[in-house]
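**Student:** Fold the following.
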Amino acid sequence: MLTDKEFLRYQRQIMLPEIGEQGQQLLLNAKVLVIGCGGLGSAVALQLAGAGVGKLVLCDDDIVEISNLHRQLSYRESDLGAAKAVALAEQVRQLNSSVNVRSVHRRMSLDSLLLEASMADLVVDCSDNFPTRQDINKACFSTKTALVSGAAIGWDGQLVYFDYKDSQAPCYHCLYPFTESSKATKCSEAGVMGANVNMIASLQSMLVMRAITEPETLNVGELIVFQGRTFTQHKFEITKDDSCAVCNKEVIHD
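**Tutor:** Below you'll find the predicted structure:
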């Protein structure tokens, strides 16, 4: 049962028939793990906190640098040199003091990801490198924790929702069966439009909220590709790889 304060705070969201009081309660009860507190993760964390997601765990080993500020709008010049996970957690608390937020200022090993994913209802991959993304996929597959994965570079971005409880559904490794890319995949290497990062983060946030409140309406393993220069969006169905080293094996190897 929502309190009067909660109803007043989230009433514009509750008015949506797809959310309602029941959906808002699901959000308040949810625990979401956010990996990466850069352009995507910093925006996702604040949007989820604003929506009333009850528990957030924010993980990143990086510090705030001046080159971040054109797109990572959760941070201020006064945060320069601070740990991103810690600074972002403080921003979450200032936005919504009822959210239980915990920061993890270190690079997440597979063992750490397995532990954190096992305690979460959903994981949001906002990382910026393939090795971490592959470990997140392994951890979520092992713990059967739903995953919303996103990436943004240049003017473009993509996102996808994985439900590992469905044994016939694909995983991230089915889509990208490698740990390194020949193309520049970091903002520091290829450049990025700040507004594009926040666009993808907003789409990730909406996917997360729908996955919490109405998961049965989502298309599992559907890759959504957004092209910012043309303002176009395309969707592709990911095929499960029968030879996938992750989702067709019971044992996870480092």
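
**Student:** Every contact and neighbour count from this point should use C-alpha atoms.
**Tutor:** Noted.

**Student:** helix, strand or coil for Ala184?
**Tutor:** Secondary structure, DSSP: H, G, I helix; E, B strand; the rest coil: Ala184 is coil.

**Student:** The closest residue in space to it that isn't next to it in sequence and Asp62, how far apart?
**Tutor:** The spatial neighbour of Ala184 that comes closest, neighbours along the chain excluded (Cα to Cα, 6 or more residues apart in numbering), is Ala190 at 5.7 Å. Separation of Ala190 from Asp62 (Cα to Cα, to the nearest Å): 19 Å.

**Student:** and for comparison, fold this next one:
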Amino acid sequence: MIQQFSRTINLIGDSQYEKVVNKKVIVFGVGGVGSATIEALVRFGFKSITFVDYDRVDISNLNRQIFSKYANVGMLKCLAMKERIHEINDDIKVDYFIKKLVDNVDQFELSEYDYVVDAIDMITAKLNLIEYCHKNNIKIISSMGTGNRIRPDLLTITDVYKTKNDPLAKVMRRELKKRNVKKLKVICSEEIPITKSIRSENSSKSTPFSASFVPPVSGYMIAGDIIKPFIEGAD
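**Tutor:** Down below sits the predicted model:
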């Protein structure tokens, strides 16, 4: 294992490395953003990872979700993600919850984690998770919209109240004000969405278009932002 992660260890030093990889992170939503965040942390050498999702791999996921392939279409995303993780590092401790997050945030014992990642699509679930973390002083970063965009260079990490050109962030700002959440670290895009989402004939849910590279870049940036504060001397 030391040889596997030697390039990262040499980059930041043994003591810093051990401090970082022993941190506990939980990721809600194993999609384009969440799966990339998880994989980046795994490849960095984190000794444990936890994630939450209830959905199954769909053929439409193959354009952006890092674990997806023809062979696992129909598989639970949590199981597909676990399989990919152990192909990278079989020694990592993997925990997962096949659950839909609604009003059950307290079931996840979030105080045990050093960082929470919100990569959920559903607004109500995002709000419930964020509000819980806010009230309990738990570090969280939330992913805003990555669909309908082709410019990963316009992704940025900022406060939700400083975002622009992001329809999801606009809704989140309005609803967070109602819940008295006055600040929230988010990753968002400053790119104006290039097209509107479409609504499926068989569903009331609006589906955004997506490119293969924007959601994963967002996930990698989240992983970097999680790691950065734990390294002494980081700006």
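
**Student:** TM-score for the pair, please.
**Tutor:** After superposition, the two chains reach a TM-score (TM-score structural alignment, normalised by the length of structure 2) of 0.74; 198 aligned residues with a Cα RMSD of 2.9 Å.

**Student:** quick one: what's aligned to the residue nearest to Ala184 of structure 1 in structure 2?
**Tutor:** Structural alignment (TM-score structural alignment) places Ala190 of structure 1 against Pro208 in structure 2.

**Student:** show me where the stretch 151-254 of structure 1 has strands.
**Tutor:** 156-162, 222-227, 232-237 (DSSP state E, counting those that start in this stretch).

**Student:** Determine which stretch of the ones you listed is the most buried.
**Tutor:** strand 156-162 (a mean of 23; mean count of other Cα atoms under 10 Å).

**Student:** From the contact counts, what lies against that strand?
**Tutor:** strand 146-153, helix 194-213, strand 222-227 (3 or more Cα pairs under 8 Å, 6 or more residues apart in numbering; DSSP states H and E).

**Student:** what does the shortest one correspond to over in structure 2?
**Tutor:** Read it as strand 222-227 of structure 1. The aligned range for strand 222-227 of structure 1 in structure 2 is empty, by TM-score structural alignment.

**Student:** Go ahead and measure how far that strand is from the middle of the chain.
**Tutor:** Taking Cα atoms, centre = their mean, to the nearest Å, one finds the center of strand 222-227 of structure 1 at 15 Å from the center of the full chain.

**Student:** got it, and stretch 86-106 of structure 1?
**Tutor:** 15 Å.

**Student:** In structure 2, what stretch matches it?
**Tutor:** The alignment places stretch 86-106 of structure 1 over residues 79-99 of structure 2 (TM-score structural alignment).

**Student:** neighbour-wise, which of Ala190 and Asp62 of structure 1 wins?
**Tutor:** Between Ala190 of structure 1 and Asp62, counting by other Cα atoms under 10 Å, Asp62 is the more crowded of the two (17 against 11).

**Student:** The aligned residue in structure 1 for Ser15 of structure 2 sits in which helix or strand?
**Tutor:** Mapped onto structure 1 by TM-score structural alignment, Ser15 of structure 2 lines up with Gln22. In this assignment (DSSP states H and E), Gln22 of structure 1 forms part of helix 20-29.

**Student:** Now that helix on structure 2. Mean distance?
**Tutor:** In this overlay with structure 2, the average offset of helix 20-29 of structure 1 from its partner residues is 1.6 Å by mean Cα distance after the TM-score superposition for structure 1.

**Student:** So which bits of that helix are buried?
**Tutor:** 20-21, 23-28 (16 or more other Cα atoms under 10 Å).

**Student:** Asp79 of structure 1 versus Asn196 of structure 1, what's the distance?
**Tutor:** 23 Å.

**Student:** Compare these two (neighbour count), which wins?
**Tutor:** Asn196 (23 against 18).

**Student:** What lines up with Ser142 of structure 1 in structure 2?
**Tutor:** So, by TM-score structural alignment, Ser142 of structure 1 is matched to Lys135.
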